[in-house]
Structures are given as C-alpha cells and as structure tokens.
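Q: I'll drop the sequence and a predicted model, then ask my questions.
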Amino acid sequence: MPNQYGNPVTDKDREAVRRLHAQGLGRNAIAREIGRATRTVSVLAAEMHLTFDTTLTEDATRSRIAQLAEKRAILADALTDDALRLTEQLWAPAVVFSFGGKDNTYAERHVAEPPAHDKKALMSAAATAAAQSLRLVPPTDDSGAEDARSMLGKLFQGLAEVVKEGEAEQREEAEGESP
C-alpha cells in the first residue's frame, strides 16, 4: 500500500503496528513510534481487525459538549438580558439629535421617550436577541402542564363533590317539606 509520498507500507510496518498495539499503545503513539501518519496506522489496524480504546476520546468529547452547552446557556442568558434592557429603553427618556445646516451643526433635544422609528429599531433588536436566546437554549417540554392538568382535575373533582353535596342537601330539605 503506497502512500502519497511514495513510501510504501511494509510488512515490517504491519508487524510493528500489531506489536505496539498488543503493548497497549494508542494510534497516535504508534504513528510516532513507526514514523507514519495516524491515518496509515488506522488503516493498517483496521486491516488486521485491531481496535483502539476510545474511552478517553469519548470522555473528552462528552466534556467538550458539556462545556459548549454551558457557554450557550451563558450566551442565551446574556441575550435575554440584552432583550430586557432594549425593551426598557422603549419607555425611557431619550435624547434625539441631528447634524445639519451649512455648517453641519449638532443639535439635541431631551424627550420623554424615543421617537417611533427608534422604538421600532429597539423592538427589532430586542426580538432578535430574544429569538437567538431561545435558539441557543430552547425551552424544555416540561412547562408544568402536567401539574396544571392535575391541579385542575383535582379542582373539578372537588367542585363536583360540592355540587353533589348541595344537591343532596336540597333533596333532604325537599323531602322534609313534603306532606
């Protein structure tokens, strides 16, 4: 099996891979030891039906996935805070300004709340921040719906019992009034 550099794999390479694998070395260590690419070692090992322990790689992958999930949660939290700050600005006092005239002068005025076009921009930015937050960390399916159904069910059962008791009392009163 020649490689792209014209350095064919030899039986000596195959034997070295088999021997080093039996000693418990990993793919990268074997590649360094025999001076071959890790891909070459992987191909040779596969041809000989040898497998490498991937436990460390799997652990590292799980750890990295957890780290990324944590970072997404932090970013989602920050985006939610941004959305809140932006919506607060909709009703806060603001400064409107302009540059103009032949001398390009600056003018400003304090207003009770931002003008409509600025409110539209604030709403758009807040909506974008909120949407991105939800994309990063979607709400869970456990919204408490089952608890609410259970509570409502118990409430309806209780109301039904009260109604039955009221009907029973009315019947008893009606029976007591009959001649």
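A: Arrived safely. Predicted, not measured: the structure shown is a model, and the values here were computed from it. Residues are numbered from 1 along each chain as shown.

Q: alpha carbons only for contacts and neighbour counts from here, please
A: Fine.

Q: secondary structure element for residue 81?
A: Residue 81 belongs to helix 55-89 when assigned by DSSP states H and E.

Q: buried stuff in that helix?
A: 72-73, 75-77, 79-83, 86-87, 89 (16 or more other Cα atoms under 10 Å).

Q: make a markdown table from these and add distance to residue 55 to it.
A: Shown next, in a markdown table, are those (distance: Cα to Cα, whole Å):
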| residue | distance to residue 55 |
| --- | --- |
| 72 | 26 |
| 73 | 27 |
| 75 | 30 |
| 76 | 31 |
| 77 | 33 |
| 79 | 36 |
| 80 | 37 |
| 81 | 39 |
| 82 | 40 |
| 83 | 42 |
| 86 | 46 |
| 87 | 48 |
| 89 | 51 |
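
Q: excluding residues flanking it in the chain, which one is nearest residue 92?
A: residue 113 (5.2 Å; Cα to Cα, 6 or more residues apart in numbering).

Q: picking up where we left off before, what about the helix holding residue 81, distance to the chain center?
A: The chain centre lies 7 Å from the centre of helix 55-89; the measure is Cα atoms, centre = their mean, to the nearest Å.

Q: following element in sequence after it, please.
A: Where DSSP H and E defines the elements, the next helix or strand beyond helix 55-89 is strand 94-100.

Q: can you give me the helices in the chain?
A: Remark: helices assigned in the chain by DSSP state H are 11-22, 27-34, 38-47, 55-89, 116-136, 145-177.

Q: how far away is the residue most central in space within the chain from residue 85?
A: The centre of the chain sits closest to residue 137, judged by Cα atoms, centre = their mean, with a distance of 3.3 Å. Relative to residue 85, residue 137 is positioned 19 Å away (Cα to Cα, to the nearest Å).

Q: put this beside the first:
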Amino acid sequence: MPSAPWSDADDQTLRDLHASGMSLHAIAAEMGRGKATIHRKAADAGLDFDRTQTAKAAEAKKVDAADRRVTLELLYLEKATDILAQLTEPAILTFFDIKTGRVVEHEVAKPQFADQRNIAQASATMANAANRLRDLTVDREASAVDKWTDAMIDGPADE
C-alpha cells in the first residue's frame, strides 16, 4: 500500500526530528517512510546526516573486536599449553572390574597412547585457532602498513 503524499507537515516533522539528532534510519522508522525517501527529502531541505559519529562508533567496534581477538588468541595458547602438559602427567584409568562388580581406578605414569593422541590433537586444535586469530590481526595490520607505505612512496591517494 503506497504511503500518503508528502506534506508540509512531513517537512516540519523531518526538520524537527533531524534537529533532535535522530539518525536517518530512526527518522524513517518514526515517520513510517523509506530511508531513501527520508534521505531525498532531507537533501531537498538542505539537511545533512553527519556520519562522523557512525564512523567513530564503527572504528571503536573494530578496535574492540581486535582486542577480543588478541585476548582469545592468548587464551587459546594458554589452554593449548595446559592440555599439552597432560601428556607427561600421571593419569587415572577408570574401569569396571567384572569379577568384583566395582569401578576401579588405577594411576599410571602417563596417559595411554590413544589418550596421548587425543591430548595432542586437542592442543593442536587450540594452537591452530590461536594462529588463525593472530593471522587475522597481522593481515589487518599489514594492510594498514601497506597503505601507509604506498602513501609515503606515491603520495596521498586521489579520492
């Protein structure tokens, strides 16, 4: 169902909502109009939606995500080390003794071969996850360094 024609009252509402600091998306939702319509009508009225706050918020989210990746990378490496240490620690074997009908625990100097293999695989999985997170961070940092180097050699990019 098409929207009602745009009115002078809609112009005033748009100006009021814009002056209150609402975003284009919020104004469109408030007025029940499409974002393209609000954008076009705002431009016709000489109103601008400053994106610097949006850009700053997006940059802050990127920084937070990078911090979380580094924290997670370190946690994975710590857990990989903890898991790997189990290869040389004494282990408790638990089994059911059919003759006595009891659960029996027996300590051995180190885990059995199958358990050692599982421990090594778990540790490798954690280390690989840490490496993938590090690669994400390094790739982003390298990209920024590449852009800076290009700008220093070639001058600022034309936009």
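A: Okay, I see it. The structure displayed is predicted, hence computed values, not measured ones.

Q: quick check: TM-score for this pair?
A: Put the two chains on top of each other and the TM-score (TM-score structural alignment, normalised by the length of the second structure) is 0.68; 135 aligned residues with a Cα RMSD of 3.2 Å.

Q: widest-spaced pair of the buried residues of helix 55-89 of the first structure?
A: Greatest spacing in these, by Cα to Cα: 72 and 89 (25.7 Å).

Q: alignment lookup: residue 95 of the first structure to the second structure.
A: Counting by TM-score structural alignment, residue 95 of the first structure lines up with residue 92 in the second structure.

Q: who touches the residue nearest to its match when sequence neighbours are not counted in this structure?
A: Spatial nearest neighbour of residue 92 of the second structure, excluding adjacent residues (Cα to Cα, 6+ apart): residue 107 at 4.4 Å. With contacts defined as Cα atoms under 8 Å, 6 or more residues apart in numbering, residue 107 of the second structure is in contact with 90-93.

Q: of the residues you listed, which stay in contact in the first structure?
A: Retained in the first structure (both residues aligned by TM-score structural alignment, their matches' Cα atoms under 8 Å) from those: 90-93.

Q: burial of residue 123 of the second structure, as a residue count?
A: A count of nearby residues for residue 123 of the second structure, using other Cα atoms under 10 Å, gives 23.

Q: sorry, wrong one. I was asking about residue 17 of the first structure.
A: Residues near residue 17 of the first structure, counting by other Cα under 10 Å: 25.

Q: residues in contact with it?
A: Contacts of residue 17 of the first structure by Cα under 8 Å, 6+ apart are 30, 34, 41, 44-45.

Q: mind giving me a markdown table with those and columns for neighbour count?
A: Converted to a markdown table, those look like this (neighbours: other Cα atoms under 10 Å):
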| residue | neighbour count |
| --- | --- |
| 30 | 22 |
| 34 | 15 |
| 41 | 25 |
| 44 | 19 |
| 45 | 18 |
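
Q: and which of the residues you listed is nearest to residue 174 of the first structure?
A: Scanning those for proximity to residue 174 of the first structure, where the rule is Cα to Cα, the winner is residue 45, at 92.8 Å.

Q: tell me which residue of the second structure is furthest from the middle?
A: Largest centroid distance in the second structure under Cα atoms, centre = their mean is residue 99 at 55.1 Å.

Q: start and end residues in the first structure for stretch 106-125 of the second structure, please.
A: With TM-score structural alignment as the criterion, stretch 106-125 of the second structure aligns to 109-128.

Q: pull out the buried residues from the matching stretch.
A: Across stretch 109-128 of the first structure, burial judged by 16+ other Cα under 10 Å covers 113-114, 119, 122-123, 125-128.

Q: from residue 22 of the second structure, how far off is the corresponding residue of the second structure for residue 64 of the first structure?
A: Residue 64 of the first structure maps onto residue 61 in the second structure, with residues paired by TM-score structural alignment. Residue 61 of the second structure sits 21 Å away from residue 22 of the second structure, taking Cα to Cα as the criterion.

Q: just to revisit the earlier point, what's near enough to touch the match of residue 95 of the first structure?
A: Going by Cα under 8 Å, 6+ apart, residue 92 of the second structure touches 105-108, 111.

Q: and which of the residues you listed is nearest residue 8 of the second structure?
A: Using Cα to Cα, these come closest to residue 8 of the second structure at residue 111, 79.8 Å.

Q: give me the nearest residue to the closest one, chain neighbours excluded.
A: Nearest residue to residue 111 of the second structure, sequence neighbours excluded (Cα to Cα, 6+ apart): residue 91, at 5.3 Å.
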